[in-house]
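>>> What follows is a predicted structure for the sequence shown.
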Amino acid sequence: MADQKETPDLFSEAYAKSQDEQDPLSSFRDQFIIPTISDLHAKTLKPSSQDQPQSCTYLCGNSLGLQPRLTSKYQQDYLQTWATKGVYGHFTEIEDSNLAPWLHVDDDVIGDVCEIVGAKKNEVAVMQTLTANLHLAMASFYRPTEKRWKIIIEGKAFPSDHYAVESQLLHHNKDPSTSMILLEPTDPDNPILTTQHILATTDEHASSTALLLLPGIQFYTGQFFDIATITAHAQKHGILVGWDLAHAAGNLPLKLHDWNVDFAAWCSYKYLNCGPGSIGGLFVHEKHCAVSATAEKGKPGYTRRLSGWWGSNKSSRFAMENVFTPIAGAGGWQLSNPSVADMTALRASLDIFNKTSMIALRKKSLALTGYLETLLQQLDMEKTFSIITPSDPEQRGAQLSLRLASGLLDHVMAVLEQKGVVVDERRPDVIRVAPAPLYNSWTDVLRFVRVFKEACDEASSQKEGSTETSIMVEGGKEDKGWSEIK
């Protein structure tokens, strides 16, 4: 009789380490700076004095990615160029630097960004910030008419998206209370928006809707929307479709051109690891990007947009003739020359992405997030927390959102922070955990689950004690003995 393989103990350090040793992408972890626990708790920037300080367990790349080691080297090259070349840095090719002359920093990164979002080179511009790019896109693609003026978004949209849509409506003298269609879950206890519900709502308001704007991945639940299906369905009704890809870019493979998305925008400080508030990106499908040399009288010959000098053709950019000739492509939506410091951080990150592929990163991400889900399910703590992210791996990225029982969040987060486990919270009761495949490991996931269980047990025990105290005290005279003991 053949020997049966023993079922591995998923909660053992030996198992987690064996998975890390077999991980073909494990070497990427060394290309990032992982804060130590002592440095996280310190109030100064002075490095830890410990001989071998313990690294924190960082699972917060969905909020802010870790710093690549290349970033400081590239930033030093940029600063040295500025220091030694001054204004000539715009045009001078530096032989011992990976950085392009400042005049071409945007063009230098476009091809690599297109690989990440699934676009053609003429469909992407690296510019501005996420919300600014959404506004710039809506200035072109939200054109309300007497018959079509509504905008469909999710009811629990990230506040910045909600503000942007609301202000666009107000800018066009539309009442947000009647012009903003909010997608709400059909089940109040389940925050997931099904594709069918989105399509049905689109059908219901199709004749009066001008624009549909949704997130690729929902920030709160971690749900990955079916971009291709939703886009195609809305466009059949003549609705323009835009996507906020803040939590999707660099997280999982995207195919914006193939999915026929009208426009999209994203940031670069989450899974793209470019630093807080770093530069954003804009996608405009090539069908909207043509520039006609023979425009009709009174028409510009290109999709209307808010214009700036960096969006004008490079050959005439410095002619100072005040004749806007837009770049054919998404580059024509650029305004000012981009921050070279931001572009330098992006270049450092892209040089890491270029050593692998989004397909390889997605493969690891599915395994790593699946391991996290399995461990959490085996804790058997249904009364303490639930996973609100879809269980189908195709409907999520690298994030699992955990909804805690009422009253546990503050204590759980305090224990995690004290133990050097970095995740983030969304009040009143959700913890978001994001194992980023570029730098996170199976060992990271195991340590999180262990500390999380400890934190939940402690918080639950404290809550039960507080409840018991409250009940006994409310009992009045019969509970006098309890108050004396306390």
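Thanks, I have the structure now.
>>> only C-alpha atoms for contact and neighbour calcs from this point on.
Noted.
>>> What strand or helix carries residue 415?
helix 409-418 (DSSP states H and E).
>>> Would you mark the buried spots in that helix?
Neighbour-count burial for helix 409-418, with 16 or more other Cα atoms under 10 Å as criterion, is recorded at 409, 411, 412, 413, 415, 416, 417.
>>> I'd like to know which elements it is packed against.
Judged by 3 or more Cα pairs under 8 Å, 6 or more residues apart in numbering; DSSP states H and E, the packing partners of helix 409-418 are helix 442-474.
>>> Distance from the helix it packs on to the middle of the chain?
30 Å (Cα atoms, centre = their mean, to the nearest Å).
>>> Stretch 72-90 now?
Distance of stretch 72-90 from the chain centroid (Cα atoms, centre = their mean) equals 30 Å.
>>> Which parts of that stretch count as buried, going by neighbours?
74, 75, 77, 78, 81, 89, 90.
>>> re the thing from before, among the buried residues of helix 409-418, which two are most distant?
Spanning the widest gap among the buried residues of helix 409-418 are 409 and 417, at 12.1 Å by Cα to Cα.
>>> check contacts around the nearest residue to residue 206 once chain neighbours are set aside.
Excluding the flanking residues, the one nearest residue 206 by Cα to Cα, 6 or more residues apart in numbering is residue 237, at 6.0 Å. Residues near residue 237 by Cα atoms under 8 Å, 6 or more residues apart in numbering: 203, 206, 207.
>>> The stretch 201-350 of the chain: strands as residue ranges?
Using DSSP state E, counting those that start in this stretch, the strands of the stretch 201-350 of the chain run over 209-215, 240-244, 263-266, 281-284.
>>> alright, now check it against this:
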Amino acid sequence: MSNYKPGLDYAKEQDQNDALSHYRSQFHIPKDNQGNNWLYFTGNSLGLQPKSTQKYIQQELDDWANLGVEGHFEAKNPWMPYHEFLTDSMAKIVGAKPIEVVTMNTLTTNLHLLMVSFYQPTKTKYKIVIESDAFPSDRYAVQTQLEFHGFDANEGLIEWKPRQGEELLNLDDLETILEEQGDEIALLLIGGVNYYTGQYLDLKKIAELGHAKNCMVGIDLAHGAGNIKPELHDSGVDFAAWCTYKYLNSGPGSLGGLFVHEKHAHNKKLKRFAGWWSHNKATRFNMRQPLDVIPGAEGWQLSNPPILSMAAIKASLDMFNEVGMDALREKSEKLTGYFEFLLNELNNDKVKIITPSNPKERGCQLSIQVRDADKSLHKKLTKAHIITDWREPDVIRCAPVPLYNSFEDVYRMVDKLKQILNT
């Protein structure tokens, strides 16, 4: 869709014709002191709360109150297998088979557990590739993995960098890195959607390049799950991990998700840190059995899961299952296209979009680079109850989320930005 038009009437017309517009009313939207909705563009940092979440959590609180420990088996949604209630929906969201996905722990915990299995360095093949502007947590995780295995993190960490004067990554440069140092590289750990620029990378191509040099390939999907369609199974990546509190609207600090490709599902020789929940469900309560690892992603579990967090995730995933990622991506591309159109119409050299202009190479985040790193622009937006976020050194991240943001939200945000820029 490219025939966008300026003006509020056009935005309202798009909302009237939007088949997903009614989902907006199913979320709690923060309000100012006058009762007006904030313009909320930070679903890339913390998604809004579905109104159904309270009911889902209350169900588990009631069952805990009424059943105590028997809730593990007698609750309306029995707690023992509760994580299984999330698997099919989560698998659809990330393009995986159910055996490849489990909801557990938090993002960086999962990355460390996965690297126990998939980062198996030798004296000569031990280096790890990340994107140069990876989220700090990923950088800290791989640095400490290198150090844990006795390597110098500064020497063992290879950065895939944008070219001079550019903000975005080029796959040709990753290919060059692998051609030159592939024999020394054990692992690629790449952010599928970069947190800063919003660039969505070609996961299948990354997997092909890494595997051609006998490297393991892992993906951080913190900014991808519920946003883009990563098609993890078809991509061929070895593993992935993500959080659920951004686009998946599960609440602050909620559990993450984990993917292990089916090709590894039955390899019980893979090294891992195991726990009770890694063990065969049929004999788990025999207590004195030697470890019999569950096939697939469930075999990376450690402990029984926090049910209240999973209840919040279930509330959101049930909505995602109802809508489907195809419809969400279609609206997302229209929303960001419209957003991009209006920002370009400003024709103001104070701001510049650094996110790829090709909708297939981005999710719903647009990153606006501010000349001279003028953070006052972001502060003025916040004061006007337009909630974006600032990322050092000079970017305002804005994410019109298709489940609850409208075309009118986008119009009003850019209109306010225009006013601020012109004062």
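Arrived safely. This structure is a prediction, so every number in the text was calculated from the model and none was measured.
>>> Translate the residue nearest to residue 206 of the first structure into the numbering of the second structure.
When the second structure is aligned by TM-score structural alignment, residue 237 of the first structure is paired with residue 213.
>>> roughly how far apart are its match and residue 180 of the second structure?
Distance of residue 213 of the second structure to residue 180 of the second structure, computed by Cα to Cα, to the nearest Å: 10 Å.
>>> Over to residue 170 of the second structure?
Distance from residue 170 of the second structure to residue 180 of the second structure, by Cα to Cα: 16 Å.
>>> The two: which is more packed in?
It is residue 170, of residue 170 of the second structure and residue 180, that has more neighbours when counted by other Cα atoms under 10 Å, with 14 against 11.
>>> contacting residues around whatever residue of the first structure lines up with that one?
When the first structure is aligned by TM-score structural alignment, residue 170 of the second structure is paired with residue 194. By Cα under 8 Å, 6+ apart, the contact set of residue 194 of the first structure is residue 185.
>>> do the one 4 residues further on as well
Contact analysis of residue 198 of the first structure by Cα under 8 Å, 6+ apart lists 183, 230.
>>> that's a strand at residue 158 of the second structure, yeah?
Yes: counting by DSSP: H, G, I helix; E, B strand; the rest coil, residue 158 of the second structure falls inside a strand.
>>> mind checking what it lines up with in the first structure?
In the first structure, residue 158 of the second structure lines up with residue 181, judged by TM-score structural alignment.
>>> Now that match. Nearest residue, chain neighbours left out?
That would be residue 152: by Cα to Cα, 6+ apart, it lies 4.6 Å from residue 181 of the first structure.
>>> Aligned to that neighbour, what sits in the second structure?
By TM-score structural alignment, residue 152 of the first structure lines up with residue 129 in the second structure.
>>> That match against residue 187, yeah?
Yes: in this structure residue 129 of the second structure lies within contact range of residue 187 using Cα atoms under 8 Å: 6.4 Å.
>>> hmm, back to that, what's the spacing between the match of residue 237 of the first structure and residue 78 of the second structure?
Relative to residue 78 of the second structure, residue 213 of the second structure is positioned 45 Å away (Cα to Cα).
>>> Residue range in the second structure corresponding to stretch 336-351 of the first structure, please.
The counterpart of stretch 336-351 of the first structure in the second structure, using TM-score structural alignment, spans residues 303-318.
>>> no no, stretch 425-432 of the first structure
Residue correspondence for stretch 425-432 of the first structure in the second structure, counting by TM-score structural alignment: residues 390-397.
>>> how far does the matching stretch stretch from start to finish?
In stretch 390-397 of the second structure, first residue to last residue: 6 Å (Cα to Cα).
>>> do the same with stretch 290-308 of the second structure
In stretch 290-308 of the second structure, first residue to last residue: 31 Å (Cα to Cα).
>>> The longest helix seen in the second structure: average distance to aligned residues in the first structure?
The longest helix of the second structure (DSSP state H) is helix 325-346. Here the mean offset of helix 325-346 of the second structure against the first structure after fitting is 0.4 Å, by mean Cα distance after the TM-score superposition for the first structure.
>>> Packing partners of that helix?
Helix 325-346 of the second structure sits against helix 407-421, with contacts defined as 3+ Cα pairs under 8 Å, 6+ apart.
>>> Find me the equivalent region of the helix it packs on in the first structure.
Counting by TM-score structural alignment, helix 407-421 of the second structure falls onto residues 442-456 of the first structure.
>>> Give me the residues contacting that stretch.
11, 13, 16-17, 19-20, 57-59, 368, 371-372, 375-376, 379, 384, 408, 411-413, 415-416, 419, 421, 435.
>>> Show the buried residues in the residues you listed.
16-17, 19-20, 57-59, 368, 371-372, 375-376, 384, 408, 411-413, 415-416, 419, 421, 435.
>>> list the contacts for the aligned residue in the first structure for residue 199 of the second structure?
Matched across to the first structure, residue 199 of the second structure falls on residue 223, judged by TM-score structural alignment. If you count contacts by Cα under 8 Å, 6+ apart, residue 223 of the first structure has them with 192, 217, 389, 390, 395, 396, 397.
>>> now swap in residue 346 of the first structure and tell me
Residues counted as contacts of residue 346 of the first structure (Cα under 8 Å, 6+ apart) are 109, 268, 272, 273, 274.
>>> corresponding residue for the first one in the second structure?
It stands for residue 109 of the first structure. Counting by TM-score structural alignment, residue 109 of the first structure corresponds to residue 86 in the second structure.
>>> Likewise for the fourth one?
Under the alignment defined by TM-score structural alignment, residue 273 of the first structure is paired with residue 249 of the second structure.
>>> what about the residue nearest to its match when sequence neighbours are not counted, which helix or strand?
Excluding the flanking residues, the one nearest residue 249 of the second structure by Cα to Cα, 6+ apart is residue 47, at 4.3 Å. Assessed by DSSP H and E, residue 47 of the second structure sits outside every helix and strand.
>>> Done for today, thanks.
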